[in-house]
Structures are given as structure tokens and as C-alpha cells.
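> My questions concern the predicted model and sequence given below.
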Amino acid sequence: MDLICSFVRVNLFSDKIPRKMILQVYNILHVMLKGGRDCEFYHRLVQFVDSYDPPVKGLHEDLNFVSPRIGEVLEAVGPIIFLSTDTKKLRNEGFLSPFHPRYPDILTNSAHPMRAQDLANVTSYREWVLLGYLVCPDELLRVTSIDVAMVVLKENLVLPLFRDEYILLHENYQHYVLPKVLESKRMAKSGRTKQKEADMEYNIAKQVEKMLTYVVLHNLISSTFTSA
């Protein structure tokens, strides 16, 4: 997932650079280093830049074949993300304490070594969720995905890409994820699948739509009050 997130970040960051500038810089560097133009690769680069304009659209298409696997990974890290937000449980169960919660005299690395390691990586897991559902919106239609996405989206307004460059999360979700969800909702409503499956897909898509709308509105209000 770290590799996929890096791939996504690079492409999202490329959106900050004018398309013509990418091509011109490549041309100039190739002439400086090789003493001539690379016409063959240049045309491939043009096709690549064109297919990733905007980047999220290209990422949707390119990562479609691994989308189910990404969805499984994001589902798997969901419990850790929920646990990281439950400060009372973290304190009572001794997840962050060097002492055993039931045997205070025993000094240990952690009463829950596996969970403690996961909690140490929870920041990465949150980024997996934010980027994963952005580029694989179909995975939001899993029943357990809604709550995971909602928790993370409510706590994040922006996602850093490189140094001081970032993207506005909710704006991107509104532009690229919500339309995909609405499309799934329309397809389910039109009954293109079996009735029982269609009803389930429609209900999940409706919940995802409601969740995304709520999160966008919630963060808009929060940011307004914060700036005021």
C-alpha cells in the first residue's frame, strides 16, 4: 500500500505542474544530455500526460484491476483506526503504557504488542484510507468501508503531497468519488443486477452518498468557524 500511495502522490503532485511544462522540461533535458530529441518516447509521454488529465481519472482506470485487493487492505486496517480514536479504551487497556494494565508491577513493552505496533503505524493507515478510497471509489460500497472512511475524512481537511504542496481532500472526494457513487446508485436502481443484490447495492450507495455529503458539509462548517 505504501508503494501504491507513493504512485498516487506522484500523479496528484503532477497536477500542480502545467502539462506543457512537463513536456518542455523533458525535451530540454533530453537535448542537453543526449544532444537531440527523443521523438519516440516523447509521443508516449504525451499520451501518458493526456491520459492522466486529470490525474484522479487516470488513476481510477489504472488501479481498477487492484481495486478489490486495496479494498480488502483498507477493511483490515479499519479496526486499528477505530481503536486509535477511542482514547478511553487506549488508556484503560494500557495500549500506550509500558506497564501491564492488570499487573502494574510488571514492566513490559506492551500488553498488546501486535496492536501497539499497528497503532504506531496508524498515521500511515489513515493515509492509505484517504488515498485508497479516492482512487478506488468502488471499494466504498463495502458495508464496513463507510464508517472507516467517515472517521478519517472527518479528521482530515488536507493531504500533504510533497513539502508544502497538498490537496483538498473533500473537494477531490466531491469531484471524483461522489459521482462514481451516484453512478453505482443509478445502476442499482435501474436493476441491472439481480433484485436482491441491486437493493443492497442501492442502499449502500445511498449511505455512502449521505456520508460524503455530511462529511463535506461538516468540514466546511468546521473550517469556517476555525478561520473566523
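Received it, and whenever you're ready, just let me know what you need.
> alpha carbons only for contacts and neighbour counts from here, please
Noted.
> Show me where this structure has its strands.
Along the chain, the segments classed as strands by DSSP state E run 158-162, 165-168.
> can you count the residues close to V181?
V181 is surrounded by 24 other residues when neighbours are defined as other CA atoms under 10 Å.
> Packing partners of the helix ranked longest in the chain?
The helix spanning the most residues in the chain, taking DSSP state H as the definition, is helix 195-227. If you count contacts as 3 or more CA pairs under 8 Å, 6 or more residues apart in numbering; DSSP states H and E, helix 195-227 packs onto helix 145-155, helix 169-172, helix 178-189.
> next, the one to line up against it:
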Amino acid sequence: MKIIPAIDLIDGQNVRLSQGDYKKQSQMKKTPQQALEFYSGYQSVERIHVVDLMGALHKKAVESNLVSELAEQSALPLEIGGGIRSLETLKAYHDMGVEYFILGTRAIIDVPWLKEAADLFPGKIFVGVDAKENDIYINGWTENSDVTIDEYLADVEDIDLAGIIYTDIDKDGMGLGPNFENTARINKLTRHKVVASGGIRNKADLDELETLGIEEAIVGKASHTEEFWEGIK
């Protein structure tokens, strides 16, 4: 199991939201720079997941300067998401040294644009499928896209993606475990690699996901604790 620890950014700070609610915000003890250094010491860490939370809300990149600093600091690949709505933004992040990109809102509502982006950066784009039950949410998880997971996966099956990041919004940041059932179902629905996200608490959750055929997991709040890493190299 490969672990992708998350660094979520608001105003240059390393924060976590609960269930994607911007009013339920908690600041992490480690700065983004300290978190990056901490995570980089583990062999199981495949890359670092960075989200521009205000970018997602305001529909444009907000934390570009900090992302550039983190990309320069990191020996591991970064994946960046939040507010990426244009090819120009993708190219700008690529020029900073970011290796992977997470596309959400526009990729959900504009599949032809997603294909154009994937043709430009083949195998480098993850789509964030953030859902409540089977409904995909967009614009910082504030709006129902009126697209279901099943419909969407069928539409993007032939696009050259790095994978699908599935987050159960109701589980995110709650420390109650991921949605194992729907993660397994989605993994069977698509040929794309499915990355689990949302609510992962400990190594037992990672082991359970692995039995479902999941090879990568994004870990947010739990990854900031020393306890999570016990028994993990």
C-alpha cells in the first residue's frame, strides 16, 4: 500500500476541514514545509497530496507561490489540486515542478476539456470524484453536480488518466474510517486506478483497503500524528 499524505492549504497554513466544511477548520501543528519534510522520511510515501482549498472555493489558483516553494523543497513528486480550471494553470504548475494534477469541478462538468488536458499531460492527471452517496459534488464540495459516479466513470473510461481519487465527503476528516463498500464498488466499475481518500484512520484501514484491491490511499488528518506511522516504514 502506497501512502499519499495530504497537505491542505488556506492562507499559507496547513489545515484540515471536517466533511469539506470551511467553517469546520482546524490548523495542523506542522507547517506545510515541516509536514513535507516529515512525510518524506517514510518509504511508503509515494508522493505528497497538496490542495489549495481557497482555490477550490474561488475557482482559481490562490496558493501558487507556496506550491512553488513546496515543489522546490520536495524530493518526492507532488500532486496539486484546487482551483485548476484552465490549461494555463496546469502548465504553470508543471513549470514549477509539480508532477501530477488533480482536477475536480471542470473535469466533472466538461469531459471534453478533461480529455484535452489529459492529452497534454498523459498519465499525469487524477480526477477527484468527491461524493455524497453516489452524487458527485463540485466547487469546493458546495454544489451537487447532478452527475452520478456511475455515469461519470463511463464517460471517462477511455481517457488517459493517472487515476480516480474517490472521497466520501461525509467520511472526510471525521476519523471514522473510509467508505470501504463504495470504494470497492468503484474499483470494479473502472479500469482506472482508484485512490482511496477520506476518513482513513490507521494501518488497519489501509490493510482493509488493500484486501479490496486498492493500492494507494490519501491520508489527511491522521497522517499528522506520530501514532498513525507506528509500524509503517
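Looks like it arrived, so ask away. Remember, predicted model here, so these are calculated numbers, not experimental data.
> Please state their TM-score.
Aligned and superposed, the two chains score 0.26 in TM-score terms (TM-score structural alignment, normalised by the length of the first structure); 96 aligned residues with a CA RMSD of 5.2 Å.
> now the helices and strands packed on helix 195-227 of the first structure as a markdown table including distance to K34 of the first structure?
Converted to a markdown table, those look like this (distance: least, CA to CA, whole Å):
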| stretch | distance to K34 of the first structure |
| --- | --- |
| helix 145-155 | 47 |
| helix 169-172 | 39 |
| helix 178-189 | 44 |
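> what's the spacing between the residue nearest to the spatial centre of the first structure and C5 of the first structure?
With distances taken as CA atoms, centre = their mean, L131 lies nearest the centre of the first structure, 1.9 Å away. Distance check for L131 of the first structure against C5 of the first structure: by CA to CA, to the nearest Å, it reads 7 Å.
> Tell me who's in contact with the residue nearest to the centre of the first structure.
With CA atoms under 8 Å, 6 or more residues apart in numbering as the criterion, the residues that contact L131 of the first structure are C5, V8.
> Leaving out chain neighbours, which residue sits closest to V215 of the first structure?
Residue nearest to V215 of the first structure in three dimensions, not counting chain neighbours: K154, with 5.9 Å by CA to CA, 6 or more residues apart in numbering.
> could you check the distance from the one you found over to L212 of the first structure?
For K154 of the first structure, the distance to L212 of the first structure - CA to CA - is 10 Å.
> repeat for T123 of the first structure
Taken as CA to CA, the spacing of T123 of the first structure relative to L212 of the first structure amounts to 21 Å.
> what kind of secondary structure is L90 of the second structure in?
Here L90 of the second structure is helix, with the state taken from DSSP: H, G, I helix; E, B strand; the rest coil.
> Now for it, how many residues are close by?
With neighbours defined by other CA under 10 Å, the count for L90 of the second structure comes to 24.
> Quick check: it touching F101?
Yes. With the criterion set as CA atoms under 8 Å, L90 of the second structure and F101 qualify as a contacting pair; they are 7.4 Å apart.
> quick revisit: higher neighbour count, K154 and L212 of the first structure?
Set K154 of the first structure next to L212 and count neighbours by other CA under 10 Å: L212 wins out with 22 against 16.
> That one contacts K180, doesn't it?
No. The pair L212 of the first structure and K180 fails to qualify as a contact (CA under 8 Å) at a distance of 11.9 Å.
> does D150 of the second structure sit in a helix or strand, and which one?
When elements are defined using DSSP states H and E, D150 of the second structure is found to belong to helix 149-156.
> where do the helices sit along the second structure?
With DSSP H as the criterion, the second structure has helices spanning 32-39, 53-58, 64-73, 87-96, 105-109, 111-120, 149-156, 180-189, 203-211.
> which one of those helices lies closest to K24 of the second structure?
If you check each of those against K24 of the second structure by CA to CA, helix 53-58 wins as the nearest, at 12.9 Å.
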